[in-house]
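In: Show me the folded form of this:
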Amino acid sequence: MSFQLKTYQAPDFTLPRFTEAPEAKLEPAPFDRVAPDGYHATTIFPEYFKVGGRWLLAEESRMDCVAVYENGKICVREFRNLKQGDMVFTGRTENAEDGIYVYPDGFSEFSGNAADGKDGQESFAFRQSRSRETAFSRDYDNIYELLEYEKEHGYVAWVLGPACAFDADSRAAFSKLVMNGYVDALLAGNALATHDLEGAYLKTALGQDIYTQHSYQGGHYNHIDTINKVKYHGSIPAFIEKEGIDNGIIYSCVKKEVPFVLVGSIRDDGPLPEVHANVYEGQDAMRKCISQATTVICMATTLHSVATGNMTPSFRVMSDGTIRQVYFYTVDISEFAVNKLGDRGSLSAKGIVTNVQDFVVNVSKGLKL
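Out: Below is the predicted model of the structure:
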């Protein structure tokens, strides 16, 4: 196996910048769900806080939260989960001036060094963005190697939009990924699960044949008929068993006991019984999976991709105390959707502009499934 994780290079805390830095300041939360003035908002990067002369890492981080000092550790907490009296770190600087250090350079991925392939690169050069003109051949090779590595050593969370279920080949390809151990969690909405189950139950997605794309007479009933039948049986696993479902993305997750988190939308039909109608309960369920993830791959879902990106740090502290990089890919046929993730702060996300149905088929083939 040629894949190797990048080694995390911790900051040198013997430098004067750190030894002479003041202690980080703490202020109590004035009310439930309210941070004190001047609170420090966390990022996707490793962040250290100087407490008692030591620089402590916030191990379970996520973007746009606050850091709370509790039982000798740094806890990163959503504003909605703050309790009155929680001791919250304050300070808006990020280079140790306030006893807070945000560290984007722990992995060469973010430091602009030779491992990025940019060392000595001219300041002016063509085709430096990732767009529809980008050649993604090397990215595919990296993904094959990464997934082979993660199958044995990591946790891969996939975030899927409904387009992934609209095609027979992409449904079959992703099912192979699930059945062969390359999927540890699936995050999606009501639509992905509905149309995938519709494909297994009625061989259509939104009333179109999943292979020929032929629209059936009355096919607009098919997705709500599917939802209705699932609700009749009480759950997705019961529907799969009672209706003899034997294919598809959700079927494979149920068969392999891969957790799937479905979070609802204001526009949902039904929805399916397992869909979280409360958005914050859904966010908590998503974060439970993402807190374990070492690789995240988002396909054809802008809102779920941004939501996942907001809760995914660029690093993970492993059980043995080592710090490793979290790999994040976003795949969409729209450059807007791919670029939006970076615009919303997920700076470590790598975009691939392509048809997601082709992407997942290529990944399955590249892994020789």
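
In: contacts, neighbours, all on C-alpha from now
Out: Noted.

In: the helices in this protein, which residues?
Out: The residue ranges that make up the helices of the chain, judged by DSSP state H, are 16-19, 108-111, 137-153, 168-179, 190-202, 222-233, 236-242, 249-256, 279-290, 302-310, 335-343, 356-366.

In: Could you also give me the structure for this next sequence, so I can compare it with the first?
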Amino acid sequence: MTPSQPATEVVEAEGHLIDSQLMNAMFDTVVRHDGAFEVLEFRIGRTNDEPSFVSMRVTASGTPALDSLLAELVTLGCRVARAENAHVVPADRDGCAPEDFYSTTNHQTSVRLNGQWVTVERQRMDAVIVVEKGAGGTDRAVCRKLREIRKGDAIVCGVHGIKIVPEFQARDRLGFAFMSNEVSSERRVEVGVARIADMMRAAKKAGDRIAFVAGPVVVHTGGGSYFCELIRNGYVDVLLAGNALAVHDVEQALYGTSLGVDLETGRAIEGGHRHHMRAINAIYRAGGLRKAVESGVLKSGVMYECVKRNVDFVLAGSIRDDGPLPDTIMNLVEAQDRYTAALQGVKLVLVLSTMLHGIGVGNMLPAWVRLVCVDINPAVVTKLADRGSSQTIGVVTDVGGFLHHLAGALKEN
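Out: Sure thing, here's the model as predicted:
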């Protein structure tokens, strides 16, 4: 049997390669694939703004091994040096892509079409890139989920003609040390809260939208009133949550309890275990959350403030939900689509004690959207911080106390 011939390709990368540990990651990737590399050119950026550049020849045992290696190098920001257009193959049936379709990351991506680099729209991870005609007949590239593919769609395949720009770690380490994806429960919460409050003020000053992804713990820990304060002060443009947040928020508004526990005294109320079911029943009788507010049935709470302030809220259901509320979307595909639509144009996301919805939203976001995860469990914060973005901030603390500090910090100045 004739042994396969070694295959080689020249790749390039540009950016803050050393600060962000991308250079080491590239070398490690080649070695892990039993390949070899030769650095042809390396220029180190001399200022905070000047990027570094590397050109290297990578070699693998054969073409299949090289293709596998290149696919992983592309996710680290490498691009094939040869100026080739992206390889586009039509889908042969609905919901299915060609076998070698390119699976996206959450980093900014461009594809080469007709000799021009075109920025991919609706960037997100775990999607395919579809090429279609835009206004004026120009080519545009758009991320789509597998289920959105239709027969005949032009799907980008392979790794040629694809360029990724990873989010780089800032070189201004002193000024932006907090803006890292390190997770620690040993930092003063007030310091983190002050920085996050500054980010929120800056976002509103720039006209950007802020989204919150919240779990029922917001209500259980007594943070509901502080969250309402954020809504009234215009810091919440989008609320994404599950059925439980709304149910226990309504329970607290109608009966003063959450899971049957009096939030003022911390004591379980006799018969309190029925309160959340009575809350669901009351909203059903009113015809939904909006009608409950309009009719005066619901007079306070997070959902009340969202309705009164026209905050865009989406409630996504799950298999464990009681009720659910009439506003809760139990169709998973519809809920994902509504979440995705609500997140368009959002530049800052705060995830408050909800691993399920938080990770789901994290997967929908491009890497350049800043994401703050607040949870008492360090493992949850770490999972979100590992989504591949240097823009992720983890705060390990009680969410009720966090909201208390945040509402106070936003009152200052």
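
In: Quick TM-score on the pair, please.
Out: Here the TM-score for the pair of chains, by TM-score structural alignment, normalised by the length of structure 1, is 0.84; 333 aligned residues with a C-alpha RMSD of 2.6 Å.

In: what's the most buried one of the helices of structure 1?
Out: Across these, averaging neighbours per residue (mean count of other C-alpha atoms under 10 Å) puts helix 190-202 on top, at a mean of 26.

In: Figure out which of the helices of structure 1 is closest to residue 213 of structure 1.
Out: Checking the helices of structure 1 against residue 213 of structure 1 by C-alpha to C-alpha gives helix 168-179 as the closest, at 9.7 Å.

In: distance between that closest one and the chain's centre?
Out: Taking C-alpha atoms, centre = their mean, to the nearest Å, one finds helix 168-179 of structure 1 lying 20 Å from the centre of the chain it belongs to.

In: Need the outlier residue of structure 1, farthest from its centre.
Out: In terms of distance from the mean C-alpha position of structure 1, residue 217 ranks first, at 38.1 Å (C-alpha atoms, centre = their mean).

In: Map residue 196 of structure 1 onto structure 2.
Out: Residue correspondence to structure 2 (TM-score structural alignment): residue 196 of structure 1 is matched to residue 249.

In: if I look at the residue nearest in space to the middle of structure 2, how far off is residue 387 of structure 2?
Out: In structure 2, the C-alpha closest to the average C-alpha coordinate belongs to residue 362, at a distance of 2.4 Å (C-alpha atoms, centre = their mean). If you measure residue 362 of structure 2 against residue 387 of structure 2 using C-alpha to C-alpha, to the nearest Å, the figure is 7 Å.

In: Same check on residue 210 of structure 2?
Out: The gap separating residue 210 of structure 2 from residue 387 of structure 2 is 19 Å, by C-alpha to C-alpha.

In: which one of those two has more residues nearby?
Out: Between residue 210 of structure 2 and residue 387, counting by other C-alpha atoms under 10 Å, residue 210 is the more crowded of the two (22 against 19).

In: Would you mind finding the match for that one in structure 1?
Out: Per TM-score structural alignment, the equivalent position to residue 210 of structure 2 in structure 1 is residue 156.

In: I figured its match hits residue 293, correct?
Out: Yes. Applying C-alpha atoms under 8 Å, one finds residue 156 of structure 1 in contact with residue 293, separated by 5.6 Å.

In: show me what contacts the residue lying closest to residue 297 of structure 2 once chain neighbours are set aside?
Out: Leaving out its chain neighbours, the residue that sits closest to residue 297 of structure 2 by C-alpha to C-alpha, 6 or more residues apart in numbering is residue 286, at 7.4 Å. Taking C-alpha atoms under 8 Å, 6 or more residues apart in numbering as the criterion, residue 286 of structure 2 is in contact with 292, 295, 297.
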